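K.L.:
Structure for the following, please:
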Amino acid sequence: MTTGPNDADRKAARPRNSRATKELLLAAATAEFAQYGLAGARIDRIAERAGANKRLLYVYFGDKDQLFEAVLQHEIGRLFEEASLAGGDLVAFAGNRFDYMLAHPDTARLAAWRRFERDRHTDAEIDSYRVKVDAVAAAQREGRTDASLPAIDLFAMVLRITESWLDAPPALQALTGTDPRSAERLAEHRAALIEAVRRITAPRTGPEGDDAPRR
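P.N.:
Next comes the predicted model:
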């Protein structure tokens, strides 16, 4: 069984610029986990990517499992900042989240590995989703968003829409007859997803308005 360093090792291994080294290790771990997942990732490779002594991984993060959690929390924090749900605006959220996932493919791959390899969640994950669902619920109460569906279900559907093309099967993407990641194709899809979210979240009026029963 692999064990971490003792107190003497911690003192000897800690560099003068610990913050910079920790950031390098975290970035290297993010790339490693995104490529290989938790099970396939190797501490030696992470240290080599970062150009650091592998003992520092144990000093700063503990074991590989704890390092994976640190990577997930870091990525969740970045995604939360870039794709927040301020004011419960699901249309803006959908566009921002699509843009972020497109620009940060490692985040998308980490999310896939996390779903595949882990069936438990962290407090940070729960908190990030609770804030967003609460924002949607507030927008519904204020009449700015369709209230015919529970806030958690509406948010869940919009969440998946933001990844619908990026996670689409290659055979489906091939139907376009063009590069599925070309600027033109991505712009076309982004416009479509924005319109789709706008339609399903717009407040209802008439006989099936806010007072209509939830289906």
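
K.L.:
hey, let's count contacts and neighbours off CA atoms from now on
P.N.:
OK.

K.L.:
And the longest helix seen in the chain, what's buried?
P.N.:
Ranked by residue count, the top helix of the chain under DSSP state H comes out as helix 18-40. For helix 18-40, the neighbour count (16 or more other Cα atoms under 10 Å) marks 21-22, 24-34, 37-38 as buried.

K.L.:
To compare against the first, here's the next sequence to fold:
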Amino acid sequence: MQDRDQERTRRRLLDAAFVEFAAHGIAGARMERIARIARCSAGLAYNYYGGKDELFDAVQSDVAGATALEFDVLDLPGYAGRLYDLQHQHPEFARLATWQRLERRSPASRTADVEAIRSAQESGLVSSRFPAEQVLQLVLAVASMWAAAPSSSDHGVRRRTVEDAVRRLVEP
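P.N.:
You can find the predicted model right below:
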């Protein structure tokens, strides 16, 4: 029973931290607010996660597992379209990614994706106009550029534009 209680507390902390980090970023988030939302003490939050940075990393990992967009180096336009859809439907994911870029010096590790792009470039399947690291960052930026667009604007047109832009970026 205690293991289930601990797991429920961890889940409540992750859910509360997701909301807090999406709204306030890493610097603006407060462990006391997270703990209050999760209905536990701040001390318990520190016991489970060590601190705000570790909790942010746990939230990032949790979000990555929950969204699980399959990275397909042979269909980077489709990947960008799916990422755009996710961020359009769940703007809090986009905000979390933005805080990651703004407040952390190094981007989240995407080493396997960079290596897949590099290999596809060497095989002539993806353009070599830009280094693999830049291709990945450009694909992510194009997919994210309209994440905060008003819902009244044409989602289908924006999605097709994202896919077309990435297609033109990566075609050999």
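
K.L.:
on that earlier part again, just give me the mean distance for the longest helix of structure 1 relative to structure 2.
P.N.:
On superposition with structure 2, the mean distance recorded for helix 18-40 of structure 1 (mean Cα distance after the TM-score superposition for structure 1) is 1.2 Å.

K.L.:
now swap in stretch 93-103 of structure 1 and tell me
P.N.:
Stretch 93-103 of structure 1 versus its aligned partner: 1.3 Å mean (mean Cα distance after the TM-score superposition for structure 1).

K.L.:
quick one on the thing from earlier: what range does the next helix or strand after the longest helix of structure 1 cover in structure 2?
P.N.:
Remark: after helix 18-40 of structure 1, the chain's next helix or strand is helix 43-50, criterion DSSP states H and E. Matched against structure 2 by TM-score structural alignment, helix 43-50 of structure 1 falls on residues 31-38.

K.L.:
for the matching stretch, which positions count as buried?
P.N.:
Neighbour counts over stretch 31-38 of structure 2 (16+ other Cα under 10 Å) mark 31, 34-35, 37-38 as buried.

K.L.:
Which members of the buried residues of helix 18-40 of structure 1 are the farthest-apart pair?
P.N.:
Based on Cα to Cα, the longest span within the buried residues of helix 18-40 of structure 1 runs between 21 and 37 and measures 22.3 Å.

K.L.:
Quick one: classify the residue positioned nearest the centre of structure 2 as helix, strand or coil.
P.N.:
For structure 2, residue 97 is the residue whose C-alpha lies nearest the centre (Cα atoms, centre = their mean; 4.5 Å). Under DSSP: H, G, I helix; E, B strand; the rest coil, residue 97 of structure 2 falls in the helix class.

K.L.:
That one -> structure 1?
P.N.:
Looks like residue 97 of structure 2 aligns to residue 111 there (TM-score structural alignment).

K.L.:
Would you map the helices across structure 1?
P.N.:
Taking DSSP H to define them, one finds helices in structure 1 at 7-13, 18-40, 43-50, 55-61, 64-82, 90-103, 105-117, 123-141, 151-161, 170-174, 183-201.

K.L.:
Now do the fifth one against helix 90-103, angle only.
P.N.:
Relative orientation of helix 64-82 of structure 1 versus helix 90-103 (axes from the mean of the first three to the mean of the last three Cα atoms, to 10 degrees): 130 degrees.

K.L.:
likewise the longest one?
P.N.:
With the same axes, to 10 degrees as the basis, helix 18-40 of structure 1 and helix 90-103 are set at 90 degrees to each other.

K.L.:
list the helices and strands helix 18-40 of structure 1 packs on?
P.N.:
Helix 18-40 of structure 1 sits against helix 43-50, helix 64-82, helix 105-117, with contacts defined as 3 or more Cα pairs under 8 Å, 6 or more residues apart in numbering; DSSP states H and E.

K.L.:
now swap in the fifth one and tell me
P.N.:
Contacting helix 64-82 of structure 1 under the criterion 3+ Cα pairs under 8 Å, 6+ apart are the following elements: helix 18-40, helix 55-61, helix 90-103, helix 123-141.

K.L.:
quick one, which of those helices is nearest to residue 185 of structure 1?
P.N.:
Nearest to residue 185 of structure 1, of all the helices and strands packed on helix 64-82 of structure 1, is helix 90-103, at 12.6 Å by Cα to Cα.

K.L.:
isn't residue 135 of structure 1 right next to residue 88, touching?
P.N.:
Yes. Assessed by Cα atoms under 8 Å, residue 135 of structure 1 is found in contact with residue 88 at 4.6 Å.
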